[in-house]
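[1] one predicted model, sequence on top.
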Amino acid sequence: MKISSSLLLLWHTACSVGTVRSNITTLTVDLGYERYSGYFNATASLNIYKGIRYAAPPTGKLRWQKPHAPALNRSHIISATAYPPRCPQNSNSPLPEGYNFTKSGLGNEDCLFLSTFARPNAKNLPVMVWIHGGGYGTGQGNNEFWELLGTNSNDFILVLIQYRLGAFGFLSSGDMVSHGGTPNVGLYDIHFSLQWVQDHIKEFGGDKRRVTVSGESSGAGAVMLLTMASGGGDGNSLFNNAIVASPFLPMQWDLDGSEPTQAYHRLATEVGCAAERGRRLLNQSTFECLVSVDSFTLQNASAHVSGETFGPVGS
């Protein structure tokens, strides 16, 4: 994959680069499960699709479960001209220097979307998948690498992804697992998005055999974890290059370790799912109660539990 030496300088400015505006020409792509209309940006000379669904909404019974494939929806063509809603944020999460993500306001649990940027008539181009940073608690897939793409003559395809964050993406405890929950669902989201690239990037002119996964801060940390996952085998099947910049590598506890378990019970107490509080129903486990809590309540409660608590755990 050809990326110029200016790449590292651009990691730290990507979040502040404004949208390039130009005349717009509508485009359409058929992914089988859904159809999307994007647009051509004449100034940047890029075909752009923002907000393509790569997984089913992780809501209701799918909260704290591995991502599922999107449902078939061919009733209409979906507009892909604006960035998708961001995932719920943890306002206390550590941010790398230079980041200016909004630290307040609610997110949307239905946030597993990605965006693609490719030159017109692209064919068999290498692909770069960008994983945003933000301490595993904040961030959004809206980094616009106009300069990076332009410097490289738009000779690769860019994919920006979103993944579950904070308690929604990295809640963990032995109780959670014993009642059917899955730790590290944020990492499973990233893995699922890379599988989407393998299945669909050809529709945008990309070569699935030449995928570079990249990120900064916690995004870079996630890249490092991906390179080790499945005994390193994912690097053979989902990507063949990796770029990490300033990786955020917090302490990795066991899934039922003291720190994640304490955070789990603090969150349960905040929303009234602890045994001594009133929201929990008779014969309902703490985890089942957490699954039933409305998103507004859970997001506000998550903000009161340290953002640094939630991150990847070991088995």
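    The structure has been received and is ready for your questions.

[2] for the rest of this, base every contact and every neighbour count on C-alpha atoms.
    OK.

[3] could you list every helix and strand in contact with the helix or strand Val291 falls within?
    Using DSSP states H and E, Val291 falls within helix 286-292. Using 3 or more CA pairs under 8 Å, 6 or more residues apart in numbering; DSSP states H and E, the elements in contact with helix 286-292 are helix 174-178, helix 258-271.

[4] buried stuff in the last one?
    Counting neighbours by 16 or more other CA atoms under 10 Å, one finds that the buried residues in helix 258-271 are Glu259, Pro260, Thr261, Ala263, Tyr264, His265, Arg266, Leu267, Ala268, Thr269, Glu270, Val271.

[5] put this next to the first one:
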Amino acid sequence: MRNFAYLRPDSAKDAVAMLTASQPGARYFAGGTTLYDLMKLGVEAPQTVVDITGIEELRGIDVSPKGGIRVGALVPMSDLAEHAMLKQNFPAISESLWKAASQQLRNMATIGGNLLQRTRCPYFRGSPEFACNKRAPGSGCSAIGGANRAHAVLGASSACAAVYPGDLAVALVAFDAVIETISPRGQRFVAVRDLHVVPGSTPAIEHVLAPDELIVRIEIPMTPAGRASAYHKIRDRESYAFALASAACGVHLAANEVVDVRIALGGVATRPWRASAAERSLIGKPLTRQSARRAAEIAFAEAVPLQHNRYKIALGIETVIDALMLAKDRS
């Protein structure tokens, strides 16, 4: 790890000013569960770290003026996962948090930082001798023809097939959550659905936030589909592994027909993946295992597997079906 300057502001406004004055090569630090790992691996080498953990205005969980749930960016994953209002109105989001990591990590990792965690692709985090366009743009992608069992079947390109690793963002995408940010240019609102980008020809660009932009809070709008929801995650081992396939699903049924349905996919795509066409296929119809299978197959209709990850298509389809059935049981 290289030496770096350390700054600790008392307010969000001061944090933005400090980071802006320290660019290029400055990073915000919250829980540190991703940044410090990447610094030790040599993937990240910030010249300045701006520690925002002392900013009280970035904490707290409450009801937003619009009636949704508002969450400060510094709220620990564990606090949000166990919050009564979230568990009642969005069980899928609560489940995405407690299935994501060990208790120790959930106590440290923050909501804002969790959204911006970087891929766990071994070529990205491994030896510099491996080509990785995320770490060294233009160097190539060792995963395309290499060990790609855990890589994406949706949203990949010839330059990168790394999976977005998080769970929370998948659930937030399903329920139309929005993040609020501040920067020297003022306040901005970004739908979590639009936060992350597919790699295309520029895999090093992973999201739409500017380097000087700070997430201050997340807002989750209330919806009946949130109350009847589930996050289903398939992994190599039961405890705290990254998803091979996951699905956040919510349903609102009336007279045994689907009024609203939400389907988002994780573990199979280069960003949290909203399956809008699959959702549309269910509207106005009874939710049965058969109709759920049709929707799941639509969700993976454009999947493009690599040499070693074709199994993710069948696995992902079954994951969506099971998540929809779990959500129906809770409706």
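    Looks like it came in fine. Treat the numbers as computed from the prediction; the structure is a model and nothing was measured.

[6] any idea what the TM-score is?
    After superposition, the two chains reach a TM-score of 0.30 (TM-score structural alignment, normalised by the length of the first structure), with 169 aligned residues with a CA RMSD of 6.8 Å.

[7] quick one: which of the helices and strands packed on helix 286-292 of the first structure is nearest Glu216 of the first structure?
    helix 258-271 (23.9 Å; CA to CA).

[8] same for the closest one, what does it pack against?
    For helix 258-271 of the first structure, the elements it packs on are helix 286-292, helix 295-302, judged by 3+ CA pairs under 8 Å, 6+ apart.

[9] for Ile161 of the first structure, which of the ones you listed is the nearest?
    Taking CA to CA, helix 295-302 is the member of these nearest to Ile161 of the first structure, at 21.1 Å.

[10] which elements pack onto that closest one?
    Checking 3+ CA pairs under 8 Å, 6+ apart, helix 295-302 of the first structure ends up next to helix 258-271.

[11] relative to helix 295-302, how tilted is the helix it packs on?
    Angle of helix 258-271 of the first structure versus helix 295-302, following axes from the mean of the first three to the mean of the last three CA atoms, to 10 degrees, is 130 degrees.

[12] neighbours of Val259 of the second structure, how many?
    Using other CA atoms under 10 Å, Val259 of the second structure has 17 neighbouring residues.

[13] need the three-state assignment for it.
    strand (DSSP: H, G, I helix; E, B strand; the rest coil).

[14] gap between it and Pro91 of the second structure?
    Distance, Val259 of the second structure to Pro91 of the second structure, using CA to CA, to the nearest Å: 19 Å.

[15] can you check Val320 of the second structure too?
    Look at Val320 of the second structure and Pro91 of the second structure: by CA to CA, they are 16 Å apart.

[16] okay, these two: which has more neighbours?
    Val320 (28 against 24).

[17] the more buried one against Ala247, yeah?
    Yes: at 5.6 Å, Val320 of the second structure and Ala247 qualify as touching, with contact defined as CA atoms under 8 Å.

[18] which neighbours do these two have in common?
    Here Val320 of the second structure and Ala247 have His232, Ile263, Leu265 as joint contacts, going by CA atoms under 8 Å, 6 or more residues apart in numbering.

[19] so who does the first one touch?
    Meaning His232 of the second structure. Neighbour list for His232 of the second structure: Ser246, Ala247, Ala248, Thr319, Val320, Asp322, Ala323 [criterion: CA under 8 Å, 6+ apart].

[20] helices of the stretch 101-250 of the first structure, start to end?
    When assigned using DSSP state H, counting those that start in this stretch, the helices of the stretch 101-250 of the first structure occupy the ranges 146-151, 166-170, 174-178, 185-200, 218-228, 234-237.

[21] buried deepest among the ones you listed, which one?
    Neighbour counts (mean count of other CA atoms under 10 Å) averaged over each of these peak at helix 166-170, with a mean of 28.

[22] before we move on, back to that, can you say which of the helices of the stretch 101-250 of the first structure is nearest to Ile243 of the first structure?
    Nearest of these (CA to CA): helix 218-228, 7.5 Å.

[23] name the helices or strands packed onto the closest one?
    In terms of contacts (3+ CA pairs under 8 Å, 6+ apart), helix 218-228 of the first structure is packed against strand 125-131, strand 206-216, helix 234-237, strand 241-245.

[24] in a markdown table: those, plus distance to Thr25 of the first structure.
    Converted to a markdown table, those look like this (distance: least, CA to CA, whole Å):
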| stretch | distance to Thr25 of the first structure |
| --- | --- |
| strand 125-131 | 22 |
| strand 206-216 | 21 |
| helix 234-237 | 35 |
| strand 241-245 | 33 |
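
[25] tell me which of those lies nearest to Leu114 of the first structure.
    Leu114 of the first structure lies closest, by CA to CA, to one member of these: strand 125-131, at 9.7 Å.

[26] got the angle for that closest one vs helix 185-200?
    Our comparison of strand 125-131 of the first structure with helix 185-200, counting by the same axes, to 10 degrees, yields an angle of 170 degrees.

[27] which other helices and strands contact strand 125-131 of the first structure?
    strand 157-161, strand 206-216, helix 218-228.

[28] quick one: buried residues of the second one?
    If I follow you right, that is strand 206-216 of the first structure. Gly206, Asp207, Lys208, Arg209, Arg210, Val211, Thr212, Val213, Ser214, Gly215, Glu216.

[29] pick the one among the residues you listed closest to Thr227 of the first structure.
    For these, the nearest to Thr227 of the first structure is Val213 (9.5 Å; CA to CA).

[30] show me where the stretch 201-331 of the second structure has strands.
    Per DSSP state E, counting those that start in this stretch, the stretch 201-331 of the second structure carries strands over the ranges 214-220, 229-234, 245-254, 257-266, 273-274.

[31] for the ones you listed, which one sits closest to Leu315 of the second structure?
    Nearest of the strands of the stretch 201-331 of the second structure to Leu315 of the second structure, taken as CA to CA: strand 245-254 at 6.8 Å.

[32] re the thing from before, quick check: which of the helices and strands packed on helix 218-228 of the first structure is nearest to Ala167 of the first structure?
    When those are ranked by proximity to Ala167 of the first structure (CA to CA), strand 125-131 comes first, at 18.3 Å.

[33] show me what counts as buried in the closest one.
    Going by neighbour count (16+ other CA under 10 Å), the buried part of strand 125-131 of the first structure is Leu125, Pro126, Val127, Met128, Val129, Trp130, Ile131.

[34] skip the chain neighbours and tell me the closest residue to the first one.
    This points to Leu125 of the first structure. Leaving aside its sequence neighbours, Leu125 of the first structure sits nearest to Gly206 (CA to CA, 6 or more residues apart in numbering; 4.7 Å).
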